[in-house]
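>>> Mind looking at a prediction? Sequence and model below.
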Amino acid sequence: MNSRVDIPVVLITGALTGIARATALAFARKGAKVVASGRHEGAGSALATELRTAGAEAEFVRADVRLEEDVRALVDATVKRFGRLDVAVNAAGTEGKPGPATEQTAESYAATFDTNVLGTILSMKHELRVMQAQGSGSIINISSTFGHEGGAGASIYAASKHAVEGLTKSVALEFGASGIRVNAVAPGPIQTPMLDRFTGSEDVKAYLATLNAQKRIGQPDEIARAVLYLASDDASFVTGHILNVDGGKSAS
């Protein structure tokens, strides 16, 4: 994750479910020091216990990524507990309100963009504050294949992930000379509570599975392994990259 530290310190937002939870557990099994964040104390405390059982030094810090003071306090708490920040995985996100553009409102736009875009901006702002002082760090944002392909019935969500990918590339250019790498993972359809909410039925989910080369829905652990790669020294010359992990969906 960073050759200058034996045990990396990893911060993960939105860590209570889905891809982010799988990522937290994957880092824990590698022996990382993990700070998991989310909005629900009970689930967060339970996750921290599970991460410790998996082999990590781990803490849960409650934070809402839409609120800058929460994000500032989260990053500061990470540094206070572990002394540094080597890897940040910005995974907090929402699917928003599925449906055509004609059904969207200013409220549905704000609800989606405040979490997916503002939350990513605020998270990177404070992660970079620490990493720039260290002269090293790796940030991985969680996007979606909708972020560069679009998706019917997902106009606002797709637009928010377009923004995440633009942010990823721009910040990579801004901070590459500071020893900080910034990348994103763009999953295809992955078996998560978000996918269940978005599709609303097993029939729709089965249809989505037909759109990729492997003809299946991916698993959160498969995304977690991609995140671990981008965080590792194996990806030391990779920055500003959007890594598709989609079963071949983007090849069509």
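Okay, I see it.

>>> When you work out contacts or count neighbours from here on, use the C-alpha atoms and nothing else.
Noted.

>>> measure the residue of the chain most remote from its centre to Phe146 for me?
Here the chain reaches farthest from its C-alpha mean at Thr102, the gap being 28.7 Å by Cα atoms, centre = their mean. As judged by Cα to Cα, to the nearest Å, Thr102 and Phe146 stand 18 Å apart.

>>> now the helices for this protein?
18-29, 41-53, 68-82, 106-113, 119-134, 146-149, 155-175, 193-199, 202-209, 220-231 (DSSP state H).

>>> give me every residue that touches Pro187.
142-145, 223, 244-246 (Cα atoms under 8 Å, 6 or more residues apart in numbering).

>>> Any chance of those residues in CSV with neighbour count as columns?
Output for the contacts of Pro187, formatted as CSV (neighbours: other Cα atoms under 10 Å):
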residue, neighbour count
Ile142, 27
Ser143, 29
Ser144, 27
Thr145, 23
Ile223, 25
Asn244, 20
Val245, 20
Asp246, 25
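
>>> Around the closest residue to Ala63 other than its chain neighbours, count how many other residues there are.
Leaving aside its sequence neighbours, Ala63 sits nearest to Asp70 (Cα to Cα, 6 or more residues apart in numbering; 5.1 Å). Asp70 has 17 neighbours, counted by other Cα atoms under 10 Å.

>>> isn't Asp70 right next to Val61, touching?
No. Counting by Cα atoms under 8 Å, Asp70 does not reach Val61; the two are 9.5 Å apart.

>>> circling back to that earlier point, hey, which of the helices of the chain is tucked in deepest?
Counting by mean count of other Cα atoms under 10 Å, helix 18-29 has the highest mean neighbour count of those, with a mean of 23.

>>> also this one, for the comparison:
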Amino acid sequence: MGLLSGKTALVTGAARGIGKALALRFAEEGANIAFTDLVIDENGEATRQEIEAKGVKCLAYASNAADFAETEEIVKKIHADFGQIDILVNNAGITKDGLMLRMSEAQWDAVINVNLKSAFNFIHACLPIMMRQRGGSIINMSSVVGVHGNAGQANYSASKAGMIALAKSVAQEMGSRGVRANSIAPGFIETAMTHQLPEDVRKDWMQKIPLRRGGQAEDVANVAVFLASDLSSYVTGQVIQVDGGMNM
């Protein structure tokens, strides 16, 4: 029996990257998986099949997470398809970096809507279900820049900081109903995006990390399993930094 056997997890933005790693790890622990992405293309279908091969039920849903009404309908459909939603991971996110002086309103709005408003949308839609079930675990995928800020990422940092405060507020509101809410703040994680960075930038990053290496998506997924499972039944309103000690 896996740590998440009998549970259903909803992971947003999970067709690739960290979201995909989370979904696969949850499936290995026995959770049925519903995941969303803006478009479910060949890569999304391949992800769905890879998750399903773990021996669990997996369905993929095309969804604009930043759209409130669309999110309400998608969550209703997922609940109808699975009968329950025990775990929600708000992972959908984008970056549109730029210095504050040069940042456009469109850059700001896009990142806040996709990263932060989407978390509000899905929490708002899932809370009534979790309240009726008298339990649930909400995990907001934040970032170390949401804790410490980062030059050139005012919009992204603000959205990720907002996700932390959102989780803390939900934790306070919903604790008596058995619903927990926490955040994960990854640091330098080895992904397709970070592999595109110049080598000197990568080396500079590594020198700032006490463990002297970048993290793997699986490192984040393992912490997510802990927060999603009953192992963390007395943990709520917390932020766990998965950053190799980069920001102590």
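Structure received. The structure displayed is predicted, hence computed values, not measured ones.

>>> still on that earlier bit, and the helices of the first structure: which comes nearest Gly240 of the first structure?
Gly240 of the first structure lies closest, by Cα to Cα, to one member of the helices of the first structure: helix 155-175, at 4.4 Å.

>>> For that closest one, give me the average deviation versus the second structure.
By mean Cα distance after the TM-score superposition for the first structure, the fitted helix 155-175 of the first structure averages 0.9 Å away from its aligned residues in the second structure.

>>> Surely Met163 of the second structure touches Ser118?
No. The pair Met163 of the second structure and Ser118 fails to qualify as a contact (Cα under 8 Å) at a distance of 9.9 Å.

>>> Aligned to Ser250 of the first structure, what sits in the second structure?
Structural alignment (TM-score structural alignment) places Ser250 of the first structure against Asn247 in the second structure.

>>> re the thing from before, could the helices of the first structure be laid out in CSV, adding distance to Thr239 of the first structure?
As requested, the helices of the first structure are exported to CSV (distance: least, Cα to Cα, whole Å):
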stretch, distance to Thr239 of the first structure
helix 18-29, 20
helix 41-53, 28
helix 68-82, 22
helix 106-113, 24
helix 119-134, 15
helix 146-149, 18
helix 155-175, 6
helix 193-199, 27
helix 202-209, 30
helix 220-231, 9
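
>>> Tell me which of those helices lies nearest to Ala186 of the first structure.
helix 146-149 (7.6 Å).

>>> Show me the residue at the heart of the second structure, geometrically.
Against the mean C-alpha coordinate of the second structure, by Cα atoms, centre = their mean, the closest residue is Asn91 at 2.5 Å.

>>> In contact with that residue, which residues?
Going by Cα under 8 Å, 6+ apart, Asn91 of the second structure touches 11-14, 19, 140-141.

>>> out of those, which are inside strands?
Using DSSP state E, the subset of these located in strands is 11-12, 140-141.

>>> longest strand of the second structure?
What stands out as the longest strand in the second structure, according to DSSP E, is strand 179-186.

>>> For that strand, what is the distance to the chain centroid?
In terms of Cα atoms, centre = their mean, to the nearest Å, the centre of strand 179-186 of the second structure is set 9 Å apart from its chain centre.

>>> Give me the distance between the residue lying closest to the match of Ser250 of the first structure once chain neighbours are set aside and Gly17 of the second structure.
Closest residue to Asn247 of the second structure apart from its sequence neighbours, by Cα to Cα, 6+ apart: Val144 at 7.4 Å. To Gly17 of the second structure, Val144 of the second structure is 17 Å away according to Cα to Cα.

>>> again, but for Leu24 of the second structure
Distance of Leu24 of the second structure to Gly17 of the second structure, computed by Cα to Cα: 11 Å.

>>> Next, the contact list for Arg81 of the first structure, please.
By Cα under 8 Å, 6+ apart, the contact set of Arg81 of the first structure is empty.

>>> Repeat that for Gly179 of the first structure.
Residues in contact with Gly179 of the first structure (Cα under 8 Å, 6+ apart) are 132, 135-137.

>>> ok, 10 Å please
Gly179 of the first structure is in contact with 131-132, 134-138, 236, counting by Cα atoms under 10 Å, 6 or more residues apart in numbering.

>>> just Ala154 of the second structure next, same as before
96-100, 103, 108, 111, 145-146, 160.

>>> anything in contact with each of Asp70 and Val61 of the first structure?
Between them, Asp70 of the first structure and Val61 share no contacting residue under Cα under 10 Å, 6+ apart.

>>> What does the residue farthest from the centre of the first structure correspond to in the second structure?
By TM-score structural alignment, Thr102 of the first structure lines up with Leu101 in the second structure.

>>> Quick check: its match vs Gln107 of the second structure, distance?
Going from Leu101 of the second structure to Gln107 of the second structure by Cα to Cα gives 12 Å.
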